[in-house]
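>>> Okay, sequence plus prediction incoming.
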Amino acid sequence: MADWNPALYTRFEDERTRPAAELLARVPLDGPALAIDLGCGPGNSTALIAARYPEAEIVGLDTSPAMLDSARARLPTLRFNLADAATWAPERALDLIYASAVLQWLPDHPTLLPRLFGLLAPGGVLAVQMPDNLAEPTHRLMREVAASGPWAKAIGDPAVAGRLGRMLEPAGYYDLLAPLAAEVEVWRTAYHHRMADAAAIVSWVRATGLRPFLDPLDADQRAGFLAAYEAKIDAAYDPRADGRRLLAFPRVFIVARKAS
């Protein structure tokens, strides 16, 4: 895919940072020596870690050079490195691996999460938050529009572009990590974000979930896809009493602590 767009991503930074803060609040560590923000993006989540653990060594990792540049500009005293969560391995054991809204992009969670958990030092914590919205109208309609227009051949299988089948049910993550961990917490929360209109909802997902659908398209195809998609979003999300739309956004949270 093309590189990420930090400006587009941070257009809804308050809403995107809220689950990151709630994940960090449930991390049962007083003072980690080494914390990794895996998939740090523009550094909004890294800033939360730095505020809670000012004495820790904190490193942000991401596959996007543009996101890393944005994170370095925000937090110039911290380290940010190019790395892929699917293959990355640290030089030493870690006290905290914090992964907010990144692992949903990667396949094979039954292998991936135990591998990450195995990188922890004794007493270390793996903290994960992932959008769980593939059944929501935003993502169901992406796949529907992708399959029905002149752009269908360029996009290919909508299920592949839409990352269907990658995530487990919340209980599946518990079963995956409970045999390895001293303690595991798993929960699911549905946020309801106030959005100005259908165009705002499209702008939100254009920074994330729409990227695999739009990246293969030329300019005319992209414009046509977005117009068709926005019309369906407008019909799917009714205006509320104040004229705004409510974007339901479920997320799965996992906090697993290694035995000391």
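Received, thanks.

>>> okay, CA-based contacts and neighbour counts for the rest of this
Will do.

>>> Number of residues surrounding Phe213?
26 (other Cα atoms under 10 Å).

>>> which SS state does it fall under?
Secondary structure assignment for Phe213 (DSSP: H, G, I helix; E, B strand; the rest coil): helix.

>>> So which residues of the stretch 1-150 of the chain form helices?
6-9, 13-25, 44-52, 65-74, 109-117, 137-148 (DSSP state H, counting those that start in this stretch).

>>> quick one: which of those helices is nearest Ile254?
Among the helices of the stretch 1-150 of the chain, helix 13-25 comes nearest to Ile254, with 8.2 Å by Cα to Cα.

>>> residues making contact with that closest one?
Residues from elsewhere that reach helix 13-25 (Cα atoms under 8 Å, 6 or more residues apart in numbering): 44-45, 48-49, 100, 127-129, 193, 253, 255.

>>> Adding distance to Ala71 and neighbour count, write the residues you listed out as TSV.
Below are the contacts of helix 13-25 laid out as TSV (distance: Cα to Cα, whole Å; neighbours: other Cα atoms under 10 Å):
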residue	distance to Ala71	neighbour count
Asn44	8	20
Ser45	10	26
Leu48	12	16
Ile49	13	22
Ser100	15	27
Ala127	20	25
Val128	20	24
Gln129	19	25
His193	25	16
Phe253	23	24
Val255	24	24
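
>>> Now tabulate the helices of the stretch 1-150 of the chain in TSV and tack on distance to Pro239.
As requested, those are exported to TSV (distance: least, Cα to Cα, whole Å):
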stretch	distance to Pro239
helix 6-9	24
helix 13-25	19
helix 44-52	30
helix 65-74	33
helix 109-117	37
helix 137-148	15
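
>>> out of the ones you listed, nearest to Thr208?
Judged by Cα to Cα, the one of these that comes nearest to Thr208 is helix 6-9, at 7.5 Å.

>>> which parts of that closest one are buried?
For helix 6-9, the neighbour count (16 or more other Cα atoms under 10 Å) marks 6, 9 as buried.

>>> Likewise for stretch 161-179?
161-163, 167-168, 170, 173-174, 176-178.

>>> do the same with stretch 196-212
Result for stretch 196-212 [16+ other Cα under 10 Å]: buried residues 197-207, 209-212.

>>> and what of stretch 97-115?
Neighbour counts over stretch 97-115 (16+ other Cα under 10 Å) mark 97-105, 109-110, 112-114 as buried.

>>> From the chain's centroid, how far away is that stretch?
On the basis of Cα atoms, centre = their mean, to the nearest Å, stretch 97-115 sits 10 Å off its chain's mean C-alpha point.

>>> Span of it from start to end?
12 Å (Cα to Cα, to the nearest Å).

>>> who's in contact with that stretch?
With Cα under 8 Å, 6+ apart as the test, stretch 97-115 has contacts from 20, 23, 35-40, 45, 85-86, 116, 120, 125-131, 163, 166-168, 176-177, 180.

>>> ok, structure two:
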Amino acid sequence: MWNPDVYLAFADHRGRPFFDLLSRVNVDAPRRVVDLGCGPGNLTATLAQRWPGAVIEALDSSPEMVAAARERGIDAHVGELESWSPKPDTDVVVSNAALQWAPTHAELLVRWAGQLASGSWIAIQVPGNFDAPSHRLVREVARREPFATHLQDLRFSEGKIVETPSRYAEILTEAGCNVDCWETTYIHQLTGADPVFGWISGTALTEVEARLSDDDWQDYRKQLIPLLEEAYPARGDGVTAYPFRRIFVVAQVK
């Protein structure tokens, strides 16, 4: 279960990659703009502000996120990325920090490129920090008992989750697109109690919490938080620097 309030606790930090991504989409008056993995809709709303004449389509797999987006006036719907297909008037497809949840997302990108009209845009951003200390520690504690029984097939547990920018460029170029790919490591300056734990609670830990009992979840937290504090110590001013690598792909169908 996704919690919009927890996710939005770092809305400013999470929003910046979205705007960096969209700055490379060069279209003036798209007919339909689709936000796949719209979350609570706070960023989707900016699409309507940028392109007021466009139909805004929004999709998310979480009913809680869709409900939060609808409260913002977004016409969002519950659905899976894997089963979505573009309508004929779709000119822009945006997905911000969502496609990493779809193991076959590289194939999805190829399919969408083949279904979209010439001149349409695909713009995606995915996290590239699955080998960061925070995520390695999530996996380390998940392998301990009694957690391992419930978390042995945890998503993001092992293996490659996302491709390199070069590989995304290759995939979409072969699919018939002009492609712009890059990566950025943001150094987020976090404050408050257990800030890195708070950050990943809104994303990577959602599945962990959902699978554990309340007592096991509290025990998991108690074991993970000190490890995160050691890996990401606060500075003297109380600020914790949290490096976060992200991968960006902008493609225009030829």
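Everything's here; your move. Every value quoted in this text rests on a predicted model; they were computed, and no experiment measured them.

>>> re the thing from before, go through the buried residues of stretch 196-212 of the first structure and say which is closest to Gly60 of the first structure.
Closest to Gly60 of the first structure, out of all of those and judged by Cα to Cα, is Ala207, at 19.9 Å.

>>> Aligned counterpart of the closest one in the second structure, please.
By TM-score structural alignment, Ala207 of the first structure lines up with Gly202 in the second structure.

>>> list the contacts for the nearest residue to that match once chain neighbours are set aside?
Counting by Cα to Cα, 6 or more residues apart in numbering, Gly202 of the second structure lies nearest to Tyr7, which is 4.5 Å off, once chain neighbours are set aside. Counting by Cα under 8 Å, 6+ apart, Tyr7 of the second structure touches 199, 201-203.

>>> hmm, back to that, how about the helices of the stretch 1-150 of the first structure, which one is nearest Ala227 of the first structure?
helix 137-148 (10.1 Å).

>>> Give me the range in the second structure that that closest one lines up against.
Under TM-score structural alignment, the counterpart of helix 137-148 of the first structure in the second structure spans residues 133-144.

>>> Report the buried residues of that stretch.
Burial within stretch 133-144 of the second structure, assessed by neighbour count using 16+ other Cα under 10 Å, is assigned to 134-139, 141-143.

>>> Next, format the residues you listed as TSV and append distance to Asn26 of the second structure.
Listed next are these as TSV, based on distance: Cα to Cα, whole Å:
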residue	distance to Asn26 of the second structure
Ser134	35
His135	34
Arg136	37
Leu137	40
Val138	39
Arg139	40
Val141	44
Ala142	43
Arg143	45
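
>>> ok, now which ones touch Gln129 of the first structure?
Gln129 of the first structure sits next to 19-20, 23, 99-102, 251-254 when contact means Cα under 8 Å, 6+ apart.

>>> Which ones among the residues you listed map onto strands?
Within the contacts of Gln129 of the first structure, residues falling in strands by DSSP state E are 99-100, 251-254.

>>> Dump the residues you listed to CSV, plus distance to Pro239 of the first structure.
Formatted as CSV, these follow (distance: Cα to Cα, whole Å):
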residue, distance to Pro239 of the first structure
Ala99, 34
Ser100, 30
Arg251, 23
Val252, 27
Phe253, 29
Ile254, 33
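
>>> which of the residues you listed sit farthest apart?
Ala99 and Arg251 (12.9 Å).

>>> Where does stretch 39-50 of the second structure end up in the first structure?
Using TM-score structural alignment, stretch 39-50 of the second structure pairs with 41-52 in the first structure.

>>> Tell me where the stretch 51-200 of the second structure has strands.
Under the criterion DSSP state E, counting those that start in this stretch, the stretch 51-200 of the second structure contains strands at 55-60, 76-78, 90-96, 121-127, 177-190.

>>> Please tabulate the ones you listed in CSV, including the columns distance to Trp2 of the second structure.
Shown next, in CSV, are those (distance: least, Cα to Cα, whole Å):
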stretch, distance to Trp2 of the second structure
strand 55-60, 11
strand 76-78, 13
strand 90-96, 16
strand 121-127, 18
strand 177-190, 21
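
>>> of these, which approaches Asp215 of the second structure most closely?
Closest approach to Asp215 of the second structure among the strands of the stretch 51-200 of the second structure is made by strand 177-190 (27.7 Å; Cα to Cα).

>>> Pull the distance from the closest one to the chain's centre.
Distance, centroid of strand 177-190 of the second structure to centroid of chain: 13 Å (Cα atoms, centre = their mean).

>>> What angle do helix 133-142 and whichever helix in the second structure runs longest make with each other?
Scanning the second structure for the longest helix, with DSSP state H as the assignment, gives helix 214-231. Helix 214-231 of the second structure runs at 140 degrees relative to helix 133-142, counting by axes from the mean of the first three to the mean of the last three Cα atoms, to 10 degrees.

>>> start and end residues in the first structure for helix 214-231 of the second structure, please.
Counting by TM-score structural alignment, helix 214-231 of the second structure corresponds to 219-236 in the first structure.

>>> and that stretch, how far from the second structure on average?
Comparison of stretch 219-236 of the first structure with the second structure after fitting gives an average deviation of 0.6 Å (mean Cα distance after the TM-score superposition for the first structure).

>>> cool, stretch 247-257 of the first structure as well?
Mean deviation for stretch 247-257 of the first structure: 0.4 Å (mean Cα distance after the TM-score superposition for the first structure).

>>> Over in the second structure, find the residue span that stretch aligns onto.
Aligning stretch 247-257 of the first structure against the second structure (TM-score structural alignment) gives residues 242-252.

>>> Just give me how far the matching stretch sits from the chain centre.
Taking Cα atoms, centre = their mean, one finds stretch 242-252 of the second structure lying 10 Å from the centre of the chain it belongs to.

>>> How many residues are close by Asp75 of the second structure?
Neighbours around Asp75 of the second structure, by other Cα under 10 Å: 17.

>>> Could you double-check that it lies in contact with Asp60?
No - taking Cα atoms under 8 Å as the definition, Asp75 of the second structure is not a contact partner of Asp60, at 11.2 Å.

>>> Verify the contact between Glu57 of the second structure and Val33 for me.
Yes - using Cα under 8 Å, Glu57 of the second structure is in contact with Val33, at 6.1 Å.

>>> More neighbours: which of the two?
Val33 (25 against 18).

>>> so what's that one up against?
Residues in contact with Val33 of the second structure (Cα under 8 Å, 6+ apart) are 47, 54-57, 90-94.
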